[in-house]
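Engineer: For reference, the sequence and a predicted model appear below.
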Amino acid sequence: MRSALLGVSALICISLMIMMSTVQTKNGKRKAAPGPTPIPFLGNLLQVRTDATFQSFMKLREKYGSLFTVYMGLWPVVVLCGHEAVKEALIDQADEFSGRGKLASIEQNFQGHGVALANGERWRILQRLSLTIFWDFRMGKRSIEERIQDEASYLLEEFRKTKGAPIDPTFLLSCSVSNIISSVVFGSCFDYEDKQFLNLLWLINESFIEMSTPWAQLYDMYSGIMQYLSGRHNRVYYLIEELKDFIASRVKINEASFDPQNPRDFFDCFLIKMHQ
């Protein structure tokens, strides 16, 4: 009896989901850019291969033009193809396209906070604040340009150590760029062999890799179900939480020696601006 009830419940849930997805796709289709007709629950996954997304989009572009809509599961996605389409959207109509789409796989970490993931007035406030801080750095005692020059000198020394031998520069270039960001945000650079720095780079790389996996994409498309299930799709959450813990520890270090008259980095400036 219990198994029968579970089977009926599952059937009802699936039926409701298909009905909801049908309503969503029909309502969304009325206002969205043209595109292939989605089917309930799956959307356009038959036309867009997750292992060959770019190629699938290019094929759809031939039929629907440089602006079209596809449904990744239950969610509509507007696709812009080509320089002119992107320029028109992000520059000519910047206000209309200034919003941020939600990624369920990382929304649980940030919940709409942060410059990259915020929306509306919250995003505009954070954007203005960040731009003001970076402008202050440009005019301050030690500009970003000077930090870049210092790191470039260090990078050249690392290249000289190879004595002309063939190398893969990916690691060194990643360290260099990351150190410039660290200098601005944390107020200090790291040695390229520093274990804490290497772990930070690993966390960042793994997070981006994990967000690109089919598991994360499946979570983004069907978060209503996936959030209640265990599995690989939860890994990105724990990676980003570890990143947040690292940043929180750096903020505590700043707070312990904070001097509002002598800001050293982005964190210090942020604290000053938020308390003015």
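Structural biologist: Noted; the coordinates are in hand.
Engineer: For the rest of this, base every contact and every neighbour count on C-alpha atoms.
Structural biologist: Noted.
Engineer: what about the helices in this structure?
Structural biologist: Under the criterion DSSP state H, helices of the chain are mapped to 2-31, 53-64, 83-87, 104-110, 120-139, 144-160, 170-185, 195-211, 214-221, 223-226, 235-256, 266-274.
Engineer: Give me whichever of the ones you listed is most buried.
Structural biologist: Mean neighbour counts were compared across the helices of the chain using mean count of other Cα atoms under 10 Å; the top stretch is helix 214-221, at a mean of 20.
Engineer: which residues sit against that helix?
Structural biologist: 50, 72-75, 103-105, 210-211, 226-227, 232-234, 236 (Cα atoms under 8 Å, 6 or more residues apart in numbering).
Engineer: circling back to that earlier point, how about the helices of the chain in CSV, adding distance to T37?
Structural biologist: Output for the helices of the chain, formatted as CSV (distance: least, Cα to Cα, whole Å):
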stretch, distance to T37
helix 2-31, 8
helix 53-64, 12
helix 83-87, 22
helix 104-110, 24
helix 120-139, 31
helix 144-160, 49
helix 170-185, 42
helix 195-211, 27
helix 214-221, 17
helix 223-226, 22
helix 235-256, 32
helix 266-274, 47
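Engineer: what's near enough to touch the residue nearest to G82 when sequence neighbours are not counted?
Structural biologist: Spatial nearest neighbour of G82, excluding adjacent residues (Cα to Cα, 6 or more residues apart in numbering): S66 at 6.6 Å. Applying Cα under 8 Å, 6+ apart to S66 gives the contacts 79-82, 85.
Engineer: How much space separates S66 from K87?
Structural biologist: Going from S66 to K87 by Cα to Cα, to the nearest Å gives 12 Å.
Engineer: second one coming, line it up with the first:
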Amino acid sequence: MDSSSPVTTLLLALLSILLVMWFLKSKRPQYGRLPPAPPALPIVGNLFQMDIKAPHKSLIKLSKQYGPVFTLWFGGTPVVVLCGFETLKEGLIERGYDFSGRYLLPILKKISDGYGIAFSNGERWKQLRRFSLSTLKNFGLGKRSIEERIQEEAQCLVTAIRNKQELPFNPDFLLRCTVSNIICSIVFGERFEYEDERFLTLMERTDGISNALSKPGVQMYNNFPKIMDFLPGSHHKILQNMADLKTFVNQMIQSHRESLQKDFPRDYIDSFLIKMDEEKHKPDSEFIDENLLMSVINLFLAGTESTSTTLQWAIQILVKFPDIQEKIYQEICEVIGSYRRPGIEDRAKMPYTDAVIHEVQRYIDLVPMNIPHMATKDVEFRGYLIPKGTFVITVLSSALKATSQWETPDSFNPNHFLDENGCFKQSESFMAFSAGKRMCLGASLARMELFLFLTTLLQNFVFNSITDHKDIDISPATSGILVKPHVYKFCAISR
């Protein structure tokens, strides 16, 4: 008898057990009356029906066959997918509380363990969000003080670009530094010079995290975390970058502790430390070290990556379409002129510029599958029963690129946000910041930054490509949690 037979028999037995366990798990009654699902394979579920380079496109394609509410299996875990503007509106806004939970994918759990604003649930999330909104407003969010910080930082960016002496450069790094300094001033109470060694390391770590989140390796980790822990890939890099970022933030927190004056809070960290002291006798207080660390990291990463990546996309698109770039400049000349700094009050008088910025956000579809949601209770939704704790994907891309909502959804077209008189018009299906209970905490800050930074740049420079502008590829380079553009070098010609 072949000596390998016992080993083969054992492997077949283990495989059989796994198949039976998967089958039984997929048929358990606790999964409720789930929406329809495409056929799934044992162990891997619907993995092979997903394009790992653009998973949101696979979801939209499946919705055409299985309807706007359907189920996928990630291994033995059911995932309910909401597609289409009307479905998203009902799920995120009209039934916002029902789907306001945050499902922790394995990579998110590994990073945060459920602490912080972005990845917490229940009472922890409610307290941290309420505190953070209040604190951000106290430090100028939505007020003139934050506008002045953005205006000053915009001038630093202009100086840094002038120093390039009209030579080709990739604007990504400078844009990340500029945008990051705004959130740094709110969270850490200081801005950094672009050449500061600590700041350079910080930018390198955030870039590493952002790039890794857009790669297939992280998606594979979320499907098979126990296996992927032993395999090389981008998931290991993201964990190392996150560890380094935590070390930096902890050092900043310790420095704040040593210099804290309770009557004069300087920033978000000071305010959190004061709140921690006020609640130190409450055994169930959510104002603890772990939530401070992760909340600061959440604010820093979200406040840096989303806006800087959008600006990077915007410059690339405007180089691709020089006529649109020139039309914005003409509006700047008419409303602002060549010397006065752009102000947020100018936006209402610049409908074309506002339309272009909104169209950039719609077209790039920065977070196409949104951050993972979760059912907070057993939810009756459109005739289905979605059990409490179910992972829910809200496909924002299906609203931002819906043929029923936009004239030319797959083309860059500022007229999507202009009426017949050339006035700016808003659209309900514009969900670039998500919607409902979990809408982006810093949406108002991002809107202000995008307008002030972009108008300041175009007031001072014409951006040109070193190759024919028609050859600029404005399709995504990678599509994961974030959608990243291709890398190009541009020349900034002083006006």
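Structural biologist: Nice, thanks for sending it over. Just so it is clear, the structure is predicted and the values come from calculations on it, not from any experiment.
Engineer: TM-score of the superposed pair?
Structural biologist: The TM-score (TM-score structural alignment, normalised by the length of structure 1) is 0.87; 274 aligned residues with a Cα RMSD of 2.8 Å.
Engineer: circling back: what separation do you get for the residue nearest to G82 of structure 1 and P76 of structure 1?
Structural biologist: Counting by Cα to Cα, the gap from S66 of structure 1 to P76 of structure 1 is 16 Å.
Engineer: same question, D168 of structure 1
Structural biologist: Using Cα to Cα, one obtains 40 Å as the distance from D168 of structure 1 to P76 of structure 1.
Engineer: between those two, who's got more neighbours?
Structural biologist: Each of D168 of structure 1 and P76 has its neighbours counted (other Cα atoms under 10 Å); P76 has more, 20 against 7.
Engineer: Counterpart of the more buried one over in structure 2?
Structural biologist: With TM-score structural alignment as the criterion, the equivalent of P76 of structure 1 in structure 2 is P78.
Engineer: Isn't that match up against F70?
Structural biologist: No. Using Cα atoms under 8 Å, P78 of structure 2 makes no contact with F70, being 10.1 Å away.
Engineer: contacting residues around R191 of structure 2?
Structural biologist: Neighbour list for R191 of structure 2: 181-182, 184-185 [criterion: Cα under 8 Å, 6+ apart].
Engineer: Sort out which one of those lies nearest V20 of structure 2 for me.
Structural biologist: Of all the contacts of R191 of structure 2, V20 of structure 2 sits closest to C184, with 52.0 Å by Cα to Cα.
Engineer: what does that closest one align to in structure 1?
Structural biologist: By TM-score structural alignment, C184 of structure 2 lines up with S182.
Engineer: residues contacting that match?
Structural biologist: Listed by Cα under 8 Å, 6+ apart, the contact set of S182 of structure 1 reads 188-190.
Engineer: Next: G65 of structure 1.
Structural biologist: By Cα under 8 Å, 6+ apart, the contact set of G65 of structure 1 is empty.
Engineer: Just give me the match in structure 2 for it.
Structural biologist: Using TM-score structural alignment, the partner of G65 of structure 1 in structure 2 is G67.
Engineer: distance of that match from S398 of structure 2?
Structural biologist: 12 Å.
Engineer: Report how many residues lie close to I43 of structure 2.
Structural biologist: Residue neighbour count, defined by other Cα under 10 Å, stands at 20 for I43 of structure 2.
Engineer: That one maps to what in structure 1?
Structural biologist: Correspondence of I43 of structure 2 to structure 1, assessed by TM-score structural alignment: F41.
Engineer: measure the residue nearest to G82 of structure 1 to E88 of structure 1 for me?
Structural biologist: Using Cα to Cα, S66 of structure 1 is found at 11 Å from E88 of structure 1.
Engineer: Please apply the same query to M72 of structure 1.
Structural biologist: 24 Å.
Engineer: ok, the two, which is more surrounded?
Structural biologist: Of the pair M72 of structure 1 and E88, M72 is the one with more neighbours under other Cα under 10 Å, namely 22 against 13.
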